[in-house]
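S.K.: just to be clear, the model below is a prediction. Sequence and coordinates:
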Amino acid sequence: MKTNPFTSSIFENTWSKHFNGGKDLVAFEFIKGLKFVKNSPNGIYVNAGRNLTKGLYYDLDLTKSDYKGKTFLIYDVPSYFDLEEFNAASNSSLRLKTVFQYQGFLMDITSFNSQDEYINSQFSSKNRREFRSNQRRLETCFDIDYSFIHGAISQVEFDALFKHFYALLSKRFADKQTNYHHLSARKWSYYKDLVFRMLQEKKASLLVISKTNTPIGITLNFHAEDILFETITVFDPDYYKFSIGKTSIIKLLEWCFENNYRISDFSKGDFSYKHKWSNLVYDFHYHILYDSKSIMSRLRAQYAVSYYKLKLYLREKKVNELYRKYKFFITGGHKEKDDKAYESYRFEKMNDFNPSEDYESVDFELEMYRFLRQFVYTFMFANPESIKNIKVFKNKVKNEFVISGSKRSQKIIFD
């Protein structure tokens, strides 16, 4: 791999600035393509970026011996990167241990001519009609714009966009009542710094789906020469009926075909949509390189193997999911009170609705009525028409609302 974004100077320097105090990273002659930082508590050298990369590639030069007495941990080496198989040389004491950690998922589009051809190979005609219908309904109901930012962007425009990105992610994981580690102040500051710099050099991109100039879906990607790494994706849960996530994948596929990319990599994280869209499942391994003639190096290597096997075991038992939910609550995470107050509701069918003096018109786009949006958008999905035609009325006495379109209406009664 010639242009891995996760070993670029921008990536390494930005990571060091935020997580290594800006100190110089350490390079070794025996290993090409990677730089390291020494983990003080256990004395192991860890790759720059640690687990914030989406895949690392490296070459070994066994004629060099500056690994002597040391142990090295390399996170996230994908099996499909086809590193040269490690064979211990007779004149070298360098050895390798590998530990499986995650499965990864990707779309290999090398043998396909278009996104339609690839989608046809993965999905039934019923599924394909659903994709087209969802996108058509989205565009019928709202003023939708698709933009792929892959190059220079002003700081002002970027800051505004990343603010929306943060808000969408915060809303998404608050609804799931789960802590999302990328939203910590330190990591988000890192991403904001990194992505702006990497956009300028086309090592990163942002796919943005906007409704009337307001982002409702954003995907952050990093780029190798012909691989797109889909890194963080989010969409506004109020629009979940419209399946914006599927539309995002289709738009990314379109871009990959238009720009001669051969792989769109979903990376690690076991989600049902990845199984459905991917045509290749691969493994992420952690590589541990050590000096077999050094007792301390061997002990450190064995410690690392045992530690990450334990982490894998706990992850398979879903302990990490419980931990994220626990952390969500102890760090002050919660649903908004207004959202909780309107969790219990029922619908009532209406053939016609003519607002009487008991009802007053309300603007459901106002923040005070944000709890209504998911109901309004779901109604619109079932009855597609422009949002300009949709009105919402509130009963002045009872806790009920009416969503009214040009042809149909629906009453929501909150308990």
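M.R.: Done, it's in. Numbers count the residues shown, from 1 in each chain.
S.K.: from here on, just use CA atoms for contacts and neighbour counts.
M.R.: Will do.
S.K.: doesn't Val156 lie inside a strand?
M.R.: No: looking at Val156 with DSSP: H, G, I helix; E, B strand; the rest coil, it is helix, so not inside a strand.
S.K.: what's the separation between it and Val234?
M.R.: Using C-alpha to C-alpha, to the nearest Å, Val156 is found at 22 Å from Val234.
S.K.: another structure for you, compare them:
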Amino acid sequence: MKLKLFSIRTIDFYTSVFEKHYVPQVLESIFLFDSPLNLRIVTENQLDATSHILELIPNYLELSFNSELHPTKTLVKPGLAISLKKELTSVEDYLKSECSSNFRKVITRSISRLELSFDISYRTFFGHISKEECEELMHLLKEMIRKRFTQRSGRNKALKDWGYFVNLAYNGINNKSASLFVIYDYGMPIQISLNYNLDDILVGSVSSYDLDYSKFSLGNIGLYKEIEWSIDNNIKLFDIGFGDFAYKRRWANLVYDFETFYISQKKNVLHQLYFLWHEKKSKLMYYLISKGFNNVYYDTVSRLTGRHKTHKELKFEIIEANTIKFSKDEIDIESNASCFFKKILCDYAYSNKERFGDLKVYAAIENKNIFWVKGRQSEARVRLNN
């Protein structure tokens, strides 16, 4: 964006470098761990502006500016990353080196339970994907995000410009500037992550999972497998971005700062005043977001405009129901009429170490909210609570 009144250009560094793979013309080079990144210098005439604001710069990168420019910087918000520059031969090496023993046990249990209960496979698309498969996976990812944020009564900015991400994924995967990681259950995607690839850096962009499998910690399993892929492919840094979520903290071994650089070719009082205003505004916006004011705002707007819809999760409890009679006809869980029951069975499979495919469900004859769940090793009478 160019502010014509003051001849100031604002540049989103994160988008320019990680999504578009170019260096803004105000820079000469960028380094990661003393190694220069392979980027092209943008050819558009950015130096028509006498001053620049370079936003969202992760300070694990070292920047080299054109000599005639005079940058000053300010810290805006923190980000989290996984540094893999140590000699690591496996993801287990990383877990032992950087994570607590309790967390390692949680991850091992989650993977073991997932692979015990379902027919699980993993795939990373990097270097080739067909247009049809990419569009199908991105459509499923969009639906996962939509359902997840409906459940949380939240908002995801990526959904507003989804076509951009679809094109970025297809073109990026085929030219090795992006990758798509997928967890499948019997060929059906249940967790999808879109990442950007730049030399030795992997950057997490958009990810989500099927809510029916939430008991299995698919977010953590996805990160585990992405770190495994990163080590196998000589990635030195996996940037898991801003948003200080608890699960990210447990994985990250590098907390960095996003910086904003204010750059001018010569002293200009109006520019300096604008820089000061921009800095104060950015810090205020981050403070409000960190306190959840943005969610309150968008939730209020949704309620006022009638768009507020939340997903009410079904819960169940184990009951004593020895005298209740059940139908002899097994319920088809895969049918649309019974699809609401899938999450309950996923939770049951996790808690009782059962194969999902071995579970059979029978309905009570006189009570529509009571069911008999039967597996190979366990059985229970359950009541749904709406």
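M.R.: Thanks, I have it. Because the structure is a prediction, the values reported are computed rather than measured.
S.K.: superposing both, give me the TM-score.
M.R.: Once superposed, the chains reach a TM-score of 0.84 (TM-score structural alignment, normalised by the length of the second structure), with 363 aligned residues with a C-alpha RMSD of 2.9 Å.
S.K.: returning to that earlier point: and Val156 and Val234 of the first structure? Which one has more around it.
M.R.: Val234 (21 against 8; other C-alpha atoms under 10 Å).
S.K.: helix/strand/coil for the closest residue in space to Tyr118 of the first structure that isn't next to it in sequence?
M.R.: Once flanking residues are discounted, Tyr118 of the first structure sits nearest to Phe112: 6.1 Å by C-alpha to C-alpha, 6 or more residues apart in numbering. Applying three-state DSSP to Phe112 of the first structure yields a three-state assignment of coil.
S.K.: the second structure: which residue goes with Phe112 of the first structure?
M.R.: With TM-score structural alignment defining the correspondence, Phe112 of the first structure maps onto Glu87 in the second structure.
S.K.: same thing with Val319 of the first structure?
M.R.: Checking TM-score structural alignment: Val319 of the first structure goes with Phe293.
S.K.: and stretch 91-109 of the second structure, how far from the chain's centre?
M.R.: 20 Å (C-alpha atoms, centre = their mean, to the nearest Å).
S.K.: typo on my end, it should be stretch 226-238 of the second structure
M.R.: 17 Å.
S.K.: contacts for that stretch next, please.
M.R.: 81-85, 88-91, 181, 199-204 (C-alpha atoms under 8 Å, 6 or more residues apart in numbering).
S.K.: same thing but at 6 Å, please
M.R.: Outside stretch 226-238 of the second structure, the residues that touch it by C-alpha atoms under 6 Å, 6 or more residues apart in numbering are Ala81, Ile82, Ser83, Leu84, Lys85, Val91, Asp200, Ile201, Leu202, Val203.
S.K.: can you check stretch 94-106 of the first structure too?
M.R.: 264-268, 278, 280-291, 312.
S.K.: mind listing what's buried along that stretch?
M.R.: Leu94, Arg95, Leu96, Lys97, Val99, Phe100, Gln101, Tyr102, Gln103, Gly104, Phe105, Leu106 (16 or more other C-alpha atoms under 10 Å).
S.K.: can you check stretch 278-291 of the first structure too?
M.R.: Under the neighbour-count criterion of 16+ other C-alpha under 10 Å, stretch 278-291 of the first structure has Ser278, Val281, Tyr282, Asp283, Phe284, His285, Tyr286, His287, Ile288, Leu289, Tyr290, Asp291 buried.
S.K.: what's the longest strand in the first structure?
M.R.: strand 94-108 (DSSP state E).
S.K.: return the distance of that one from the chain's centre.
M.R.: 19 Å.
S.K.: how about TSV for the buried residues of stretch 278-291 of the first structure, with distance to Ser125 of the first structure added?
M.R.: Output for these, formatted as TSV (distance: C-alpha to C-alpha, whole Å):
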residue	distance to Ser125 of the first structure
Ser278	17
Val281	24
Tyr282	27
Asp283	31
Phe284	33
His285	37
Tyr286	40
His287	42
Ile288	46
Leu289	49
Tyr290	52
Asp291	56
